[in-house]
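Asker: structure for this input, please:
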Amino acid sequence: MQASGKVAIFDGHNDAVQHLAEYREGGRDFLMRSEQGHLDLSRAREGGMIGGLFAMFAGAEHPREGGVTRTADGYEVRLADPLDPTYARRTINAQLSALETMVARAGGNIRWARTVDEIEAAREDAVFAIVLHLEGAEAIGADLDGLEQLYARGLRSLGPVWSRPNIFGHGVPFAFPRSPDTGPGLTDAGKSLVKACNQLGVLVDVSHLNERGFWDVAAISTAPIVATHACAHAICRATRNLTDRQLDAVRASGGLVGFNFSVSEVRPDAQRDPDIPIETVVDHLGYLVERMGDDHVALGSDFDGALMPLPVRDASHLPNLIQALRAHGFDDATLRKIAFDNWMRVFRQSWR
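Answerer: As a prediction, the model looks like this:
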């Protein structure tokens, strides 16, 4: 799948499901190269991306406008409203069915992966591997029956909340400059969900949790702490980023942070301006490595879910990042860890 000289990349987060032609009228065909969005099979192959966590996510049933307030030095986004669980279940089922249809249509070029061995076999066979992720657990009821049903269909990674409240906890609102300590953490149902994920073998993602929710996961979970797509609060003081104390806890648990490419979390000024040099991206990723060590950093691009820096504007440009990391002093062994091996290690420790 990857051209000679490219590093094999497993990516920790994308929102391509939201844009599938099988799901959305006017959506993109993942099997055809496009100039829209960030990710399709062709551009993944061009960039050396051999698979990733594909997020299912139920957006607002009735989207509202005007939620962003500009402040003197940043912004505040009004916290999203809770979702109706029936709507969430219907949406997630539609997205999963769309993914299943697309994979079946791929003629063997894409495979579901439920184990690390399946990811590595797909890589060996030059086949793209999809691991199923749920971003926000509104589609799972308090009885947790929905968790086992989704697991049976391939779910291996779950974020209890997105940036809104639900029965499991409180998501962190989008704001800058501001602490991620924005309110209550996990509910009793959320704590039960984390325990059930541990028992079943579903990775628990702390991305979009507020700080108190993060510490609740850290206290309860028997698996490594993982943020599939996040950055360092010390570099960019956005609520979605992790403080040094949180990064230290991730390292101590044996977990990892999937470095998020979103310009609003990467840029120190949090501006939604993609025109930044690749060195800004590398310096931010380098801070994570310096703080946590190279065993605890991976990639979690947020392709098709955020505004990308121009140097890594889509999956086909991933070699630009690898080349810049090499120029920054990262050797091949470290690059393999960040691009692929660290995800495999954490999956083996989290899955059953």
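Asker: contacts and neighbour counts: CA atoms only from here.
Answerer: Will do.
Asker: residue boundaries of the helices in the protein?
Answerer: 41-47, 85-105, 116-124, 145-152, 188-200, 211-220, 244-253, 263-266, 278-292, 318-327, 332-336, 342-350 (DSSP state H).
Asker: for the longest one, name the packing helices and strands.
Answerer: If contacts are counted by 3 or more Cα pairs under 8 Å, 6 or more residues apart in numbering; DSSP states H and E, helix 85-105 sits against strand 49-56, strand 110-112.
Asker: next, the angle from that helix to helix 145-152.
Answerer: 10 degrees (axes from the mean of the first three to the mean of the last three Cα atoms, to 10 degrees).
Asker: contacting residues around the nearest residue in space to S264 that is not next to it in sequence?
Answerer: Spatial nearest neighbour of S264, chain neighbours left out: A270 (4.3 Å); criterion: Cα to Cα, 6 or more residues apart in numbering. Shown in contact with A270 (Cα atoms under 8 Å, 6 or more residues apart in numbering): 74, 176, 236-238, 263-264.
Asker: before we move on, the earlier item: please work out which of the helices and strands packed on helix 85-105 is packed deepest.
Answerer: Mean neighbour counts were taken over those using mean count of other Cα atoms under 10 Å, and the top value, a mean of 27, falls to strand 49-56.
Asker: pull the distance from that one to the chain's centre.
Answerer: 9 Å (Cα atoms, centre = their mean, to the nearest Å).
Asker: against which helices or strands is it packed?
Answerer: Under the contact criterion of 3+ Cα pairs under 8 Å, 6+ apart, strand 49-56 touches strand 9-14, helix 85-105, strand 128-135.
Asker: most neighbours among the contacts of A270, which one?
Answerer: When neighbours are counted by other Cα atoms under 10 Å, A238 leads the contacts of A270 with 30 neighbours.
Asker: who's in contact with that one?
Answerer: 174-180, 264-265, 270.
Asker: any idea how far D81 is from the closest residue to it other than its chain neighbours?
Answerer: The shortest distance from A238 to any non-neighbouring residue, by Cα to Cα, 6+ apart, is to F176 (4.5 Å). Separation of F176 from D81 (Cα to Cα, to the nearest Å): 20 Å.
Asker: likewise for A113?
Answerer: Taken as Cα to Cα, the span from A113 to D81 is 33 Å.
Asker: those two: which has the busier surroundings?
Answerer: A113 (23 against 15).
Asker: quick check, H233 in contact with T243.
Answerer: Yes - at 4.9 Å, H233 counts as touching T243 under the criterion of Cα atoms under 8 Å.
Asker: gap between the residue of the chain positioned farthest from its centre and P177?
Answerer: Distance from the C-alpha centroid of the chain, by Cα atoms, centre = their mean, peaks at A72 (30.1 Å). Per Cα to Cα, A72 is found 10 Å from P177.
Asker: please give the structure of this sequence too, so both can be compared:
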Amino acid sequence: MGSSTHPPIFDGHNDVLLKLFRAGRTSVEDSFVNGGDSAITLPSAKAGGFGGGFFAVFIPSPMDLDDKFEEMTKDAYDLPVPDPIAWEDAFPVVMSQAAILFELEEQGALTVCRTTAELRKCLSAGKIAAVFHIEGAEAIDPDLDTLDVLYQAGLRSLGPVWSRPTIFGHGVPFRYPSTPDTGPGLTDHGLRLVTRCNDLGIMVDLSHLNEAGFWDVARHSSKPLVATHSNAHAICPHSRNLTDKQLAAIAESGGMVGLNFAVAFLRADGKMLPDVPIEQMIRHLDHLIETMGEDCVGFGSDYDGAVVPEPLTSCAGLPKLRATMRQHGYDDALMTKLCQGNWLRVLENTWGA
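Answerer: Prediction:
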């Protein structure tokens, strides 16, 4: 049996950069390196065996989050899709949040990894391994020049959309109950974006993309299909979750899904309420494993960007998740796959190194 913090969990999605950005970047060291109120900090990562993951850069839409979360506690809801964000507004935000990521690296808090060899080295050494990811491609121009430059800076994963339209495609609204089939597919710009990401070795993240866009990526991408932080629609019929048909296509491509800890996508009633037992997460894991196989499932917590189950409000609580998984009967080999091995496999097949 492994220890409470092993195997280290490599995670498909967090929003700690957004949290630090909103705090004004005045105390990055205090807020992350020395501990703070973020779900992920250096001390909580060490305590919980958080090995690293995808550190998302995200351009927030102006909205009242309290109103949004209140609406999502109702029996049914359909939040309006936020307005598009112009490139000239998005680009400075991406630069600022990316600078925070590299500042954390300068502080010795993490290592920005560009290859799976670097990821494996960090996980073995107990250092946080960070993948530079952008959630929503508003900062990418139609000619994709920005994409090429960001790749050179370390970008290795990109979501064409968040839940608002871009020049590349359309995201799903926060709607319950709903299928993910909520609008048109990728634009011509979006198809070129997928091809260029394939050529460069940038993973295309299907989370937040609507179903028509999902199938466009499936038809045009030469790489494994990946949803970094999504759950099973069969258990929670939310627009953000993936149908069994989508899950089967991901598995057929050799891709994977990272289980999202956001409670509205875990609960059968779709409500943004945190009284969710870890056993409900296991229900999703079991369904994902049954539908796709044990090589195609991992974690994508959405820490610092979502309401998560009460036992797991910080990554220091991850030993509780591991303990529940082991009690459920997951053996050491499966634990290693779910906690990090499947991510390493998919990224190696996507990045080529």
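Asker: picking that back up, just say which of the helices of the first structure is most tucked in.
Answerer: Counting by mean count of other Cα under 10 Å, helix 263-266 has the highest mean neighbour count of the helices of the first structure, with a mean of 26.
Asker: summarise which helices and strands it is packed against.
Answerer: Applying 3+ Cα pairs under 8 Å, 6+ apart, we find helix 263-266 of the first structure packed against helix 278-292.
Asker: ok, the closest residue to A139 of the second structure other than its chain neighbours - contacts?
Answerer: In space, and not counting its chain neighbours, A139 of the second structure is closest to F91: 4.6 Å by Cα to Cα, 6+ apart. With contact set as Cα under 8 Å, 6+ apart, F91 of the second structure has these partners: 138-140.
Asker: figure out how far stretch 255-267 of the second structure is from the centre of its chain.
Answerer: Worked out by Cα atoms, centre = their mean, stretch 255-267 of the second structure lies 9 Å from the chain centre.
Asker: quote the end-to-end distance of that stretch.
Answerer: Note: stretch 255-267 of the second structure ends 25 Å apart using Cα to Cα.
Asker: tally up the residues packed near K19 of the second structure, please.
Answerer: Using other Cα under 10 Å, K19 of the second structure has 18 neighbouring residues.
Asker: next, find the distance separating the closest residue to it other than its chain neighbours from A47 of the second structure.
Answerer: With sequence-adjacent residues excluded and distances taken as Cα to Cα, 6+ apart, K19 of the second structure is closest to D304, at 6.8 Å. As judged by Cα to Cα, D304 of the second structure and A47 of the second structure stand 17 Å apart.
Asker: ok, L347 of the second structure next?
Answerer: Between L347 of the second structure and A47 of the second structure the computed distance is 26 Å (Cα to Cα).
Asker: what's the counterpart of the residue nearest to A139 of the second structure in the first structure?
Answerer: Under the alignment (TM-score structural alignment), F91 of the second structure pairs with R89 in the first structure.
Asker: what residues are up against the nearest residue to V194 of the first structure once chain neighbours are set aside?
Answerer: Excluding its sequence neighbours, the residue lying closest to V194 of the first structure (Cα to Cα, 6+ apart) is S221, at 6.4 Å. The contact partners of S221 of the first structure, by Cα under 8 Å, 6+ apart, come to 194-195, 198.
Asker: returning to that earlier point: adding distance to F57 of the first structure, write the helices of the first structure out as CSV.
Answerer: Listed next are those as CSV, based on distance: least, Cα to Cα, whole Å:
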stretch, distance to F57 of the first structure
helix 41-47, 20
helix 85-105, 7
helix 116-124, 23
helix 145-152, 13
helix 188-200, 18
helix 211-220, 19
helix 244-253, 24
helix 263-266, 20
helix 278-292, 26
helix 318-327, 24
helix 332-336, 29
helix 342-350, 21
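Asker: can you tell me which of the contacts of A238 of the first structure is closest to A58 of the first structure?
Answerer: Distance to A58 of the first structure, by Cα to Cα, is smallest for F174 among the contacts of A238 of the first structure, at 17.5 Å.
Asker: surely the closest one and G74 touch.
Answerer: No - in terms of Cα under 8 Å, F174 of the first structure does not count as a neighbour of G74; the distance is 10.7 Å.
Asker: any idea how far D89 of the second structure is from S163 of the second structure?
Answerer: Per Cα to Cα, D89 of the second structure is found 17 Å from S163 of the second structure.
Asker: with E105 of the second structure instead?
Answerer: Counting by Cα to Cα, the gap from E105 of the second structure to S163 of the second structure is 29 Å.
Asker: L147 of the second structure now?
Answerer: Distance of L147 of the second structure to S163 of the second structure, given as Cα to Cα: 20 Å.
Asker: what of P319 of the second structure?
Answerer: 31 Å.
Asker: over to L334 of the second structure?
Answerer: 32 Å.
Asker: go on, R114 of the second structure?
Answerer: Using Cα to Cα, R114 of the second structure is found at 27 Å from S163 of the second structure.
Asker: isn't S222 of the second structure right up against L200?
Answerer: No - the criterion here is Cα under 8 Å, and S222 of the second structure misses it with L200 at 11.9 Å.
Asker: now the end-to-end length of stretch 295-309 of the second structure.
Answerer: Distance between the two ends of stretch 295-309 of the second structure: 25 Å, counting by Cα to Cα.
Asker: please apply the same query to stretch 332-342 of the first structure.
Answerer: With Cα to Cα as the measure, stretch 332-342 of the first structure spans 14 Å from end to end.
Asker: which stretch of the second structure lines up against it?
Answerer: So stretch 332-342 of the first structure sits over residues 332-342 in the second structure, by TM-score structural alignment.
Asker: ok, stretch 302-315 of the first structure next?
Answerer: The alignment of stretch 302-315 of the first structure onto the second structure (TM-score structural alignment) covers residues 302-315.
Asker: ok, S314 of the second structure - how many residues close by?
Answerer: Neighbour tally, S314 of the second structure, other Cα under 10 Å: 20.
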